[in-house]
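J.: can't give you the sequence, but here's the structure:
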């Protein structure tokens, strides 16, 4: 990072890349004077950047910056460094936003299990509040999916990524317009987007939150796509799927609500107002008055039962060094939600900030383990590219592919040295960070790697 210069944005300096790839990267940014942190999305500008791409980003910034709600990721500021200033700073569009220190909501869900009725009810209420506000501002999100549902340091839900959002209503007059652009991710898009006809905006987002509630409750999306090409969707449309796994696990009230939101005819689909009045939604939340530590425990309960949390944190060592402690103190959430989610992992190079629970420790040294991991991922049909190894840096593997729902995923695998403090034996700390794709299928890949015949014997367990 030292070879590239980045500008300061209202006192914030870019200090560490925490996600992204290709033409877009996400950095943790710090305002050292005010002891505050944020996230900065950097979209690279190149000679090949088109006017259409620029206009699309400009629209995203205009829409996002106008939205101010506790359940919408806050847009703080933006700076543009044009190509002509490349001798000073890296050319790009810098979008400074609130740091979602709690990571992805769906990173905490055991695949095919879900989070249970109580937690799903709590977070669906926050999602609904955020979407009500967004629609009142005349905006349709159009890309509601697990990757865009984040948590802050106190475990509050934050709706993010307004790159596909559209203004469909004038707030002053209430006048609305239909939309025509085909966009979104297939497992989450509404069926009316399969035709060439204009569509109403609000029912699109209602369908999206319906799929998200299903995923919260059951730990997977209901189908690959809402078309005749999906056997699951065809069974849903015919009404024959409700006695099958996983649908029969839903309570009567939750199933009624989900079917109302996933009504195929958009004119008959539930509205946000009717969702708010639904008995499943209206009941008091059992978690609203709980501490953030209790919330973190409830949220990760399915991971504990599946054994995933013990793999991510086998209690080999509990100390967090001064740097890690300082970061937590400066963000004002020491010993709260994020610490309860075990977001800090002690490694030989210090405290790595990891808002991911897809990690594990191994008894084998980095060089040998890295080769085994590489071969295992290839055998799982994952595309792999080994990154050059520099002194005192982890072994890095760039990976990508498509999950069972045919959704693309991209990310990194880091393998670095780890020494047992009480045994003086060298092992490895392995961290998988996702740049793109469904957090649940990313967790499935993490679990498949750990349980593979070649890697499993070396994994340190509680």
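T.: Thanks, I have it. Remember, predicted model here, so these are calculated numbers, not experimental data. Numbering: from 1, shown residues only.
J.: Every contact and neighbour count from this point should use C-alpha atoms.
T.: Will do.
J.: now the lengthiest helix in the chain, how far from the chain's geometric center?
T.: What stands out as the longest helix in the chain, according to DSSP state H, is helix 116-136. Distance, stretch centre to chain centre, for helix 116-136: 16 Å (Cα atoms, centre = their mean, to the nearest Å).
J.: Stretch 201-214 now?
T.: Centroid separation for stretch 201-214 versus its chain: 17 Å, with Cα atoms, centre = their mean.
J.: what kind of secondary structure is residue 64 in?
T.: helix (DSSP: H, G, I helix; E, B strand; the rest coil).
J.: could you check the distance from it over to residue 191?
T.: 26 Å (Cα to Cα, to the nearest Å).
J.: So residue 182 is in contact with residue 193, correct?
T.: Yes: in this structure, residue 182 is within contact of residue 193 by Cα atoms under 8 Å, at 6.3 Å.
J.: returning to what we had before: may I see the buried residues of the longest helix of the chain?
T.: Buried residues in helix 116-136, counted by 16 or more other Cα atoms under 10 Å: 116-117, 119-135.
J.: now swap in stretch 59-69 and tell me
T.: For stretch 59-69, by 16+ other Cα under 10 Å, it's 59, 60, 61, 63, 64, 65, 67.
J.: between these, which is closest to residue 167?
T.: residue 63 (8.0 Å; Cα to Cα).
J.: what's near enough to touch that closest one?
T.: Neighbouring residues of residue 63 by Cα atoms under 8 Å, 6 or more residues apart in numbering: 139, 162, 165, 167.
J.: Of all pairs in the residues you listed, which one is the farthest apart?
T.: Largest separation among the contacts of residue 63 by Cα to Cα: 162 and 167, giving 11.0 Å.
J.: Please enumerate the helices of this protein.
T.: Along the chain, counting by DSSP H, helices occupy 51-65, 116-136, 201-218, 231-238, 252-261, 272-276, 279-282, 292-299, 301-306, 308-312, 322-331, 337-340, 366-379, 439-450.
J.: try it against this one:
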């Protein structure tokens, strides 16, 4: 039977194609039982690679079945047919994903970014408390419901953390994700702490939310790594970000894994907590951050729409000098503002998304 017939027998009326890769596709469908539209991920075992079938797919199915959080895409049903097709019926992000939202509307006001980032961080805390790591956090995997609330999706690279006899989480050696959102330790092929990896990706996402552009240019991985390891983060002056917001991003994009924030520290940060404002400049200076005080948020500029798939790169800014800045320069907590990583298909066939059990070349 074709997909439409299979879904019809299960009570779903198949709709439009939402995406397609070499061995997986996503369709919209109307659920006669639920009385609303859903998304159906269809995986063809006959076309999928062995490592995906033996490792990633079983992990994804196990984890999806156990998750239940308001900011995580709901999984309604998982079933398989005799001809080797797996159907995962999920909540539909009716407003699309966060990347498309930002490309269309521009960077978010800090208040809107705070709300969405708090929803995402709450979802990650829920996962991390269950010892589940996502390992592919990016704007394309953040769907928006009818009220533009965040719904975390795509647990294809997720896993449950293993612990040693002393209770410490065992380092991961499977290097996966998208280069533009990947932490420097992952790009270098160093065994990594998976929860700490997720935090770096959160930092990239928040930067994109409030700046409307990428924090690092992944077109040159060697150069990007050097900038990341120097802990340089450039913020566009035109966005007039508050000191609290920049401080949080700076602490998440910390190359030293022992100093990078944990999820509880993110949720308790003064920028995330709407009632606790006014981070002291002394606290910021302690991390070597910006010396500028909090500034009011302005209406964001809409990014260039030339590219349908990428956030447009901007000219790289060098380290901040002592001279008085000119309008529209970038202020440095120190990194080049750039483009998004190459688009990935459903299965991550393009280079840079997943490298199984081997390190990327050392810079």
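T.: Now that the structure is in, tell me what you want to look at. What you are looking at is a predicted structure, and each value in this text was computed from that prediction instead of being measured.
J.: Can you give me the TM-score here?
T.: Once superposed, the chains reach a TM-score of 0.70 (TM-score structural alignment, normalised by the length of the second structure), with 293 aligned residues with a Cα RMSD of 3.4 Å.
J.: how deep is residue 163 of the second structure tucked in, by neighbour count?
T.: Counted with other Cα atoms under 10 Å, residues neighbouring residue 163 of the second structure total 12.
J.: Over to residue 156 of the first structure?
T.: If you count neighbours by other Cα under 10 Å, residue 156 of the first structure ends up with 20.
J.: And residue 294 of the first structure, by the same measure?
T.: 14.
J.: quick one: what's aligned to it in the second structure?
T.: Taking TM-score structural alignment, residue 294 of the first structure has no aligned residue in the second structure.
J.: same deal with residue 262 of the first structure?
T.: Matched by TM-score structural alignment, residue 262 of the first structure corresponds to residue 253 in the second structure.
J.: show me what contacts that match?
T.: Neighbours of residue 253 of the second structure in contact, by Cα under 8 Å, 6+ apart: 200, 203, 204, 228, 231, 260.
J.: My guess is residue 331 of the second structure contacts residue 240. True?
T.: No: in this structure, residue 331 of the second structure is not within contact of residue 240 by Cα under 8 Å, at 10.0 Å.
J.: check contacts around the counterpart of residue 92 of the second structure in the first structure.
T.: In the first structure, the residue paired with residue 92 of the second structure according to TM-score structural alignment is residue 99. Shown in contact with residue 99 of the first structure (Cα under 8 Å, 6+ apart): 28, 37, 38, 39, 152.
J.: mind running it again at 10 Å?
T.: The contact partners of residue 99 of the first structure, by Cα atoms under 10 Å, 6 or more residues apart in numbering, come to 27-29, 36-40, 73-75, 150-153, 331.
J.: now do residue 358 of the first structure
T.: For residue 358 of the first structure, counting by Cα under 10 Å, 6+ apart, the contacting residues are 107-108, 308-309, 311-312, 413, 430-434, 439, 442-447.
J.: The same query, at a cut-off of 6 Å, please.
T.: By Cα atoms under 6 Å, 6 or more residues apart in numbering, the contact set of residue 358 of the first structure is residue 432.
J.: how far away is it from residue 434 of the first structure?
T.: From residue 358 of the first structure to residue 434 of the first structure the distance is 9 Å (Cα to Cα).
J.: before we move on, the earlier item: need the contacts of residue 63 of the first structure in CSV (columns: neighbour count).
T.: Below are those laid out as CSV (neighbours: other Cα atoms under 10 Å):
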residue, neighbour count
139, 24
162, 22
165, 19
167, 20
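J.: Kindly indicate which of those lies nearest residue 231 of the first structure.
T.: Nearest to residue 231 of the first structure among the contacts of residue 63 of the first structure, with distances taken as Cα to Cα, is residue 165, at 29.8 Å.
J.: Check the alignment and tell me where the closest one lands in the second structure.
T.: Per TM-score structural alignment, residue 165 of the first structure is aligned with residue 158.
J.: From residue 159 of the second structure, how far off is the closest residue to its match other than its chain neighbours?
T.: Closest residue to residue 158 of the second structure apart from its sequence neighbours, by Cα to Cα, 6 or more residues apart in numbering: residue 134 at 4.3 Å. Counting by Cα to Cα, the gap from residue 134 of the second structure to residue 159 of the second structure is 7 Å.
J.: One more: residue 213 of the second structure?
T.: The gap separating residue 213 of the second structure from residue 159 of the second structure is 29 Å, by Cα to Cα.
J.: Between the two, tell me which one has more neighbours.
T.: residue 213 (27 against 21).
J.: Quick one: the strands in the stretch 201-350 of the second structure, in order.
T.: Assigned by DSSP state E, counting those that start in this stretch, the strands in the stretch 201-350 of the second structure fall at 234-236, 330-332.
J.: Can you add distance to residue 21 of the second structure and mean neighbour count and give these back as TSV?
T.: Compiled in TSV, those are given as follows (distance: least, Cα to Cα, whole Å; neighbours: other Cα atoms under 10 Å):
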stretch	distance to residue 21 of the second structure	mean neighbour count
strand 234-236	35	23
strand 330-332	38	22
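J.: can you tell which of these is closest to residue 341 of the second structure?
T.: Per Cα to Cα, nearest to residue 341 of the second structure of the strands of the stretch 201-350 of the second structure: strand 234-236, 18.2 Å.
J.: by contact count, what packs against the closest one?
T.: For strand 234-236 of the second structure, the contact count by 3 or more Cα pairs under 6 Å, 6 or more residues apart in numbering; DSSP states H and E identifies strand 330-332 as packing neighbours.
J.: okay, the strand it packs on sits on what stretch of the first structure?
T.: Under TM-score structural alignment, there's no match for strand 330-332 of the second structure.
J.: hmm, back to that, I'd like to know which of the contacts of residue 63 of the first structure are part of strands.
T.: In this view, these that belong to strands under DSSP state E are 139, 167.
J.: Residue 207 of the first structure and residue 408 of the first structure, how far apart?
T.: Relative to residue 408 of the first structure, and taking Cα to Cα, residue 207 of the first structure is found at 21 Å.
J.: between those two, which one's more packed in?
T.: residue 207 (27 against 13).
J.: for the more buried one, what are its contacts?
T.: Counting by Cα under 6 Å, 6+ apart, residue 207 of the first structure has contacts 190, 261, 262.
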